[in-house]
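S.K.: have a look at this prediction, sequence included:
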Amino acid sequence: MLRRLVVLGWLLLVPVAAQLPEPYRAYEQAQRAEDARGLERLLEEPGYVQILAARALARMAASSPSRRLELAERAARFENAASDWLWVGRLREVLGDAPGAAEAYGKALPEPEAEAALVRLAGAGVRRAYAALYAGRAYEALLEALPAEGEAVWRGRALAGLHRYAEALPYYRAWAGEAREGWLALGRLLLRLERYAEAEAAFRAAGGAEGAYGRGRALEALGQSDAAVRAYLEARTPEALWRATALLERSGRTAEALPRYRELAQGGSKYADDATLRLWVLARRRGDAALEAWAYERLEGGLALLAGKEGPEPPAPEACAAANAAVPGRATVEQLLREGREAWALGEARWWAARLDPTGAWGIVGVLQRHGLWGASLRLARDLPGLPRHCDWPLRYPRAYPERVRREAAAFGLEPELLWAVMRVESRFDPEAVSPTGAKGLMQFVAATWADVARRLGEAPGDPFDTDAAVRYGAYYLRRLLDACDRQLVCALTGYNGGPGYTRRALAAAGGDVWDFLRFQPRDEPREYVERVLWAYAVYKALYGSGR
């Protein structure tokens, strides 16, 4: 009876396998038969199948450990998956490469086997295991792995990683006695402990631009604004100049801030666009037409739209016809998707995108989007170069989940382009996205806000990873923020990212002035977020607005 069931199962599988592209059909047959020679032949086949074959061979005992390691590394470098790095770590240990094993296990964290292996290697004196545990944020395991005596630096860093700052302090003091880096680390720890005078002394001992910046932070916290400005100007880093200009403005020394804003505007840091916008605002307030024109000319991206600049022009369809040409790999990706082999199709797409010219690679992105794989398509597109005349924009800014977005946008009185822009910046259309702070899903809700929206909608909280629920909750929340902000988009977007309470406090501190609100809010992230959403919104409107 059992044999008949096995045969029946085999017969049921055959029609499915027969529809697979030939190399993948050969792979399934070779893997099922544990045919090492058949798998070896597939290593030369173009496409993701060679990665699958390498992985399978690495896990078979038919080859030597060194050959298996070579194949395991090939799979791990392509996939960067914890399961593959575990095999690399195991095989490196077999071959006596303990430091290399520690490096591989570090890439497999937070897998329990990887953590246990690193603790074991650390106990055997492999110091690279300390760095791997720390980089993987396995702080408790790092403390467990450290010897009873010594290793003050790693012990202090592990304790600080666990937010046990007071316990970490003596170890940081010992570190400071050994190296300049230790003084910098001690200064940062003392800032966290709000021991500002001691922090200033530690940064002074460290010296250099980083030390000067740290002194500025400590002096600013102590209320010594003039001394903080001098320290920031000594540091001369973009972040230091940004903080110095804020202090100069607040103390009525705007004229001194202007050349520093100009220096930032001409640089390449994340503050360049913010400084340019601020120059434009201040020039208008001061009646400086020349400076206003200079700043206006340099304004780009989302913040330029706030200054009244025209939005971007959409690409001309006739200029982008080449982007739709046939490309290698496209047919295989589509066939795998039709057969329900999504993981293999995504692997095939990545393999070809890394080897094709930009036009071909964007063609592969388009295949994924036609099959509704929005998040996967943008992951693939992240590192691709743009196409001439912005022909990549329709793929870089797709109308993801179109029916859901249009339905919920209409229900809550939003433009679908705004909802797409927020969703793209929040999660890049990945319904399973989880941020370091625990925000989940397409619209990146933290648990408390998700529950509050559900309560206001009069329903039990849905699943934040459910696409329908995420789009509905996001549209409702964005509508509510716009209403609370009297339809002021900058306020609503800041509230979406930083929270309504943060936004109310920052607006009140700025006297309700949106320009001062943008400049003086205490955190950088909401301001950068607003710029990114505004730009995405403008691109979406250029591509799809007004019935396009």
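M.R.: Happy to help now that I have it.
S.K.: from here on, just use CA atoms for contacts and neighbour counts.
M.R.: Will do.
S.K.: ok, Leu442 - contacts?
M.R.: Counting by Cα atoms under 8 Å, 6 or more residues apart in numbering, Leu442 touches 423, 426-433, 464-465, 467, 470-471.
S.K.: from the residues you listed, which two are the most distant?
M.R.: For these, the maximum inter-member distance is 15.3 Å, found between Arg428 and Pro464 (Cα to Cα).
S.K.: which of the contacts of Leu442 fall in helices?
M.R.: Judged by DSSP state H, helices contain the following of these: Met423, Glu426, Ser427, Thr467, Ala470, Val471.
S.K.: wait, which of those is closest to Arg504?
M.R.: Nearest member of those to Arg504, counting by Cα to Cα, is Glu426, at 21.4 Å.
S.K.: wait, that closest one sits on Lys440?
M.R.: No. Contact criterion Cα atoms under 8 Å: Glu426 and Lys440 do not qualify, at 9.7 Å.
S.K.: and the next element down the chain from the helix or strand hosting Arg157?
M.R.: Per DSSP states H and E, Arg157 falls inside helix 152-161. Going down the chain from helix 152-161, the next helix or strand is helix 165-176, by DSSP H and E.
S.K.: show me the contact partners of that following helix.
M.R.: 152-153, 155-157, 159-160, 182-186, 189, 192-193.
S.K.: ok, residues contacting the helix holding Arg157?
M.R.: Identification of contacts with helix 152-161 by Cα under 8 Å, 6+ apart yields 130, 134, 137, 139-140, 142-143, 146, 165, 167-172, 174-175, 189.
S.K.: now the terminal residues of stretch 103-113, how far apart.
M.R.: This stretch, stretch 103-113, spans 14 Å end to end (Cα to Cα, to the nearest Å).
S.K.: need the helices for the stretch 151-300 of the chain, in chain order.
M.R.: Shown for the stretch 151-300 of the chain, the helices assigned by DSSP state H, counting those that start in this stretch span residues 152-161, 165-176, 180-192, 196-206, 208-221, 225-235, 238-250, 254-265, 272-286, 289-298.
S.K.: turn the ones you listed into JSON lines, columns for distance to Asn80 and mean neighbour count.
M.R.: Shown next, in JSON lines, are these (distance: least, Cα to Cα, whole Å; neighbours: other Cα atoms under 10 Å):
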{"stretch": "helix 152-161", "distance to Asn80": "25", "mean neighbour count": "21"}
{"stretch": "helix 165-176", "distance to Asn80": "33", "mean neighbour count": "19"}
{"stretch": "helix 180-192", "distance to Asn80": "31", "mean neighbour count": "22"}
{"stretch": "helix 196-206", "distance to Asn80": "38", "mean neighbour count": "21"}
{"stretch": "helix 208-221", "distance to Asn80": "34", "mean neighbour count": "24"}
{"stretch": "helix 225-235", "distance to Asn80": "38", "mean neighbour count": "21"}
{"stretch": "helix 238-250", "distance to Asn80": "33", "mean neighbour count": "20"}
{"stretch": "helix 254-265", "distance to Asn80": "37", "mean neighbour count": "18"}
{"stretch": "helix 272-286", "distance to Asn80": "34", "mean neighbour count": "21"}
{"stretch": "helix 289-298", "distance to Asn80": "40", "mean neighbour count": "16"}
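S.K.: here's the one I want to compare it with:
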Amino acid sequence: MRGKSGHILLFSCLACLLAGTPAPGLARVSGGSGNGGDRQAALLWEAMEHQLALALVDSLPDDLLSHFQRCRILTMAGEHQAAAAAAHGFLSAWPGSPLAADCRWMLAFNIGKMGLHRDAGDRFRGLAEEDTLLADIAWMRAAECHRNAGQAERARAIMDSLARRQPTFGDDVNLFPSGKPWSREEPARPPAAPPPSLSLRSANRAINRGRFQQALAQLAKFRQANPQSRETGLALYLTGKCYEKMGRLGPAAVSYRSVGDLQPGSPYADDGLFRAGWCRYKLNDFKGCLEAWASLERGHPASSLLGASRYWRLRIAEEAGEEEEAARLKDLLLAEHRYSYYWWRLRQSGAATGAADDGSPDQPGAGDEDFGWWLAGRRQYRQAFRLLDLGLLEDARYIADRLGQAAGNDALALYHLSLVYHRLGLDPQAINLARRAQALWMGPRPRQMYEVLYPRRYVHSIKNESRLNGLEPALVLAVMRQESHFVATARSRAGARGLMQIMPRTGRQLMGAGNFKPDTLYHPGTSIRYGTRFLARLVKQFDGSLVRALGAYNAGPHRMNTWLKSPRCRRDEDFLVEDIHLAETRDYIKRVLEGYYIYSWLLGEGL
């Protein structure tokens, strides 16, 4: 068992966690008697504070709910022997409890993982007869145990029987199409778009390294040799980028504008129009920039750049004293771009005000309805949530992966799948599903949707490090979300590692004296400590400016200092964000600041 020292500190961390609204199914194991420690341990686990959760589990009293939560967390932690012992102890102490059936599931699962396949198989067969909701999952587990025990014929008979069954009422997919336990055949995926040609990638590298004439020559040669290429739009966009970095804004605007003129279907057509308008804006050619941005709105009504073009058209209208046009654009931004970077910029300036505006992504509780009516007709979704309650993450993941193939554009299906993946700790998948659900949702979104889109992982560690470094936890969470989507093992092509994507050379500098090992950056605590310290240094270096500090975190302080050589960039941070020549950094600053504002709401810190 783990040591119990430091439990006073551990309990103090619990004030850092918001209880929130439990995900579907979780409330069933956290109500009734108990001292609240069982619920606190569950929250710690879902916040990815696994070591704290395990330590808290050791300190819980031996009441019914605490003992049950101990079984569940030990099961999720993969400590199968301890989990099996805890489940056996629960069944001995509370054989008639409503939770006894759940502990029989955990006992069967854990002894199977310990290699006691015959015993586990028999237990799963008993559960198949007892548990109507999870009967097919129990049979599948029984088949797997029999196969591992060398009883192949017995396993095959079970799986053949399952495969012959047609999905029953409330089933979205057939979980056993192959007749094999835990078959994870992936659906055929459409071929990925091929990467840009080598010559265009080489030209882009030359632009980024300041070799502008070399890049222009390569791009001209490409267009001459490939007049009908599907990459003509990219070649023209890179030509505009090269001219813009050279300071030749007129030719840059012409090249950017020609992307959509010569290849309207190019994925760079809308960005080309926005950059063409931006170059005209820097030349004080307001007529030209407004015409380019109006073309963007007409030709690309679904573009993600509409908010940017409307924001800058609003600024031009305000500076020109065109009150009617300014009011129209302001209304458009507030109505159609809520919670975007530009909506928050308007809100900071006092433009997004009103009695109903509390700074939250939707009015409090407006979308928090009970979706039990929907789940009642979706047996396999209820299976997934029930398995999560049991701590059987493998089985819940198996069902979720299958359901994901059939979710289509059903907003409620996507939303509930996002909740499953969120509770599995698979944030990239959960965020993607929640984004799709959000785009299809009619009416106010549930708060839980935002909690999936903006997960509060490692919140205790983040609050501790933020307090030590004078930062807001909401800012650190937003950076972590953008950097790694909370994947501790993330590694970028450039070699940045861990939750906060620290480069090894930066980690070595932050460590100071000592034998630095780059792989320590994959440890969540180390990554949070170094990333928070580095971010705090940048905020201080750039006089408290979040825009400048975030740009430096992404692109490096030296690049930010180069961009700040422009007097206009130093005066106007809106201008600075749009004038950064790296599209990745422009987007990074906007996405992190959006996340910062929403995390501030979720954490109750205000704005």
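M.R.: Received the coordinates, thanks. This is a predicted model, so every value here is computed, not measured.
S.K.: got a TM-score for the pair?
M.R.: Overlay of the two chains. TM-score (TM-score structural alignment, normalised by the length of the first structure): 0.65; 434 aligned residues with a Cα RMSD of 4.4 Å.
S.K.: output the helices of the stretch 151-300 of the first structure as TSV; include the columns distance to Pro522 of the first structure.
M.R.: TSV is the format used below for the helices of the stretch 151-300 of the first structure (distance: least, Cα to Cα, whole Å):
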stretch	distance to Pro522 of the first structure
helix 152-161	24
helix 165-176	23
helix 180-192	16
helix 196-206	19
helix 208-221	13
helix 225-235	16
helix 238-250	10
helix 254-265	18
helix 272-286	14
helix 289-298	24
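S.K.: which one of those helices lies closest to Tyr540 of the first structure?
M.R.: Evaluated with Cα to Cα, the helices of the stretch 151-300 of the first structure place helix 272-286 nearest to Tyr540 of the first structure, the distance being 20.9 Å.
S.K.: average offset between the closest one and the second structure?
M.R.: Its aligned residues in the second structure lie a mean 3.1 Å from helix 272-286 of the first structure after superposition (mean Cα distance after the TM-score superposition for the first structure).
S.K.: and the contacts of that helix?
M.R.: By Cα under 8 Å, 6+ apart, the surrounding residues in contact with helix 272-286 of the first structure are 242, 258, 261-262, 264-266, 289, 291-293, 295-296, 298-300, 303-304, 307, 515, 519.
S.K.: hmm, Phe445 and Pro464 of the first structure touching each other?
M.R.: Yes. Between Pro464 of the first structure and Phe445 there is a contact under Cα under 8 Å: 7.4 Å.
S.K.: tell me, what's touching those two both at once?
M.R.: The contact sets of Pro464 of the first structure and Phe445 do not overlap (Cα under 8 Å, 6+ apart).
S.K.: show me where the stretch 1-150 of the first structure has its helices.
M.R.: 2-18, 22-32, 36-42, 49-58, 65-79, 82-94, 98-108, 112-123, 128-135, 139-145.
S.K.: list the buried ones in the fourth one?
M.R.: The neighbour-count check on helix 49-58 of the first structure (16 or more other Cα atoms under 10 Å) flags Val49, Gln50, Ile51, Leu52, Ala53, Ala54, Arg55, Ala56, Leu57, Ala58 as buried.
S.K.: I'd like these written out as a markdown table, with distance to Arg4 of the first structure added.
M.R.: Output for these, formatted as a markdown table (distance: Cα to Cα, whole Å):
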| residue | distance to Arg4 of the first structure |
| --- | --- |
| Val49 | 31 |
| Gln50 | 33 |
| Ile51 | 34 |
| Leu52 | 30 |
| Ala53 | 30 |
| Ala54 | 33 |
| Arg55 | 31 |
| Ala56 | 28 |
| Leu57 | 30 |
| Ala58 | 32 |
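S.K.: the helix ranked longest in the second structure against the first structure, how far on average?
M.R.: Counting residues, the longest helix in the second structure under DSSP H turns out to be helix 583-602. Its matched residues in the first structure lie on average 1.9 Å from helix 583-602 of the second structure after superposition (mean Cα distance after the TM-score superposition for the first structure).
S.K.: in JSON lines: the helices of the stretch 1-150 of the first structure, plus distance to Trp280 of the first structure.
M.R.: As requested, these are exported to JSON lines (distance: least, Cα to Cα, whole Å):
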{"stretch": "helix 2-18", "distance to Trp280 of the first structure": "63"}
{"stretch": "helix 22-32", "distance to Trp280 of the first structure": "59"}
{"stretch": "helix 36-42", "distance to Trp280 of the first structure": "60"}
{"stretch": "helix 49-58", "distance to Trp280 of the first structure": "53"}
{"stretch": "helix 65-79", "distance to Trp280 of the first structure": "46"}
{"stretch": "helix 82-94", "distance to Trp280 of the first structure": "49"}
{"stretch": "helix 98-108", "distance to Trp280 of the first structure": "46"}
{"stretch": "helix 112-123", "distance to Trp280 of the first structure": "52"}
{"stretch": "helix 128-135", "distance to Trp280 of the first structure": "42"}
{"stretch": "helix 139-145", "distance to Trp280 of the first structure": "47"}
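S.K.: for Lys541 of the first structure, which of those is the nearest?
M.R.: Lys541 of the first structure lies closest to helix 65-79 among the helices of the stretch 1-150 of the first structure, at 35.9 Å (Cα to Cα).
S.K.: counterpart of Ala454 of the first structure over in the second structure?
M.R.: Under the alignment by TM-score structural alignment, Ala454 of the first structure pairs with Met511 in the second structure.
S.K.: give the contact list for that match.
M.R.: Applying Cα under 8 Å, 6+ apart, we find Met511 of the second structure in contact with Tyr530.
S.K.: can you give me the distance of it to Phe534 of the second structure?
M.R.: To Phe534 of the second structure, Met511 of the second structure is 11 Å away according to Cα to Cα.
S.K.: how about Gln218 of the second structure?
M.R.: In terms of Cα to Cα, Gln218 of the second structure sits 39 Å off from Phe534 of the second structure.
S.K.: and Leu453 of the second structure, what's its match in the first structure?
M.R.: Using TM-score structural alignment, the partner of Leu453 of the second structure in the first structure is Arg396.
S.K.: what is the neighbour count of its match?
M.R.: As a burial measure, Arg396 of the first structure scores 22 neighbours (other Cα atoms under 10 Å).
S.K.: residue contacts, it?
M.R.: Per Cα under 8 Å, 6+ apart, neighbours of Arg396 of the first structure: Leu378, Ala381.
S.K.: redo that, cut-off 10 Å
M.R.: Arg396 of the first structure makes contact with 362, 365-366, 377-378, 381-382, 384, 386, 390, 424, 428, 536, 539, according to Cα atoms under 10 Å, 6 or more residues apart in numbering.
S.K.: just Leu247 of the first structure next, same as before
M.R.: Contacts were defined as Cα under 10 Å, 6+ apart; by that measure Leu247 of the first structure touches Glu220, Ser225, Asp226, Ala228, Val229, Leu241, Arg253, Thr254, Ala257, Phe520.
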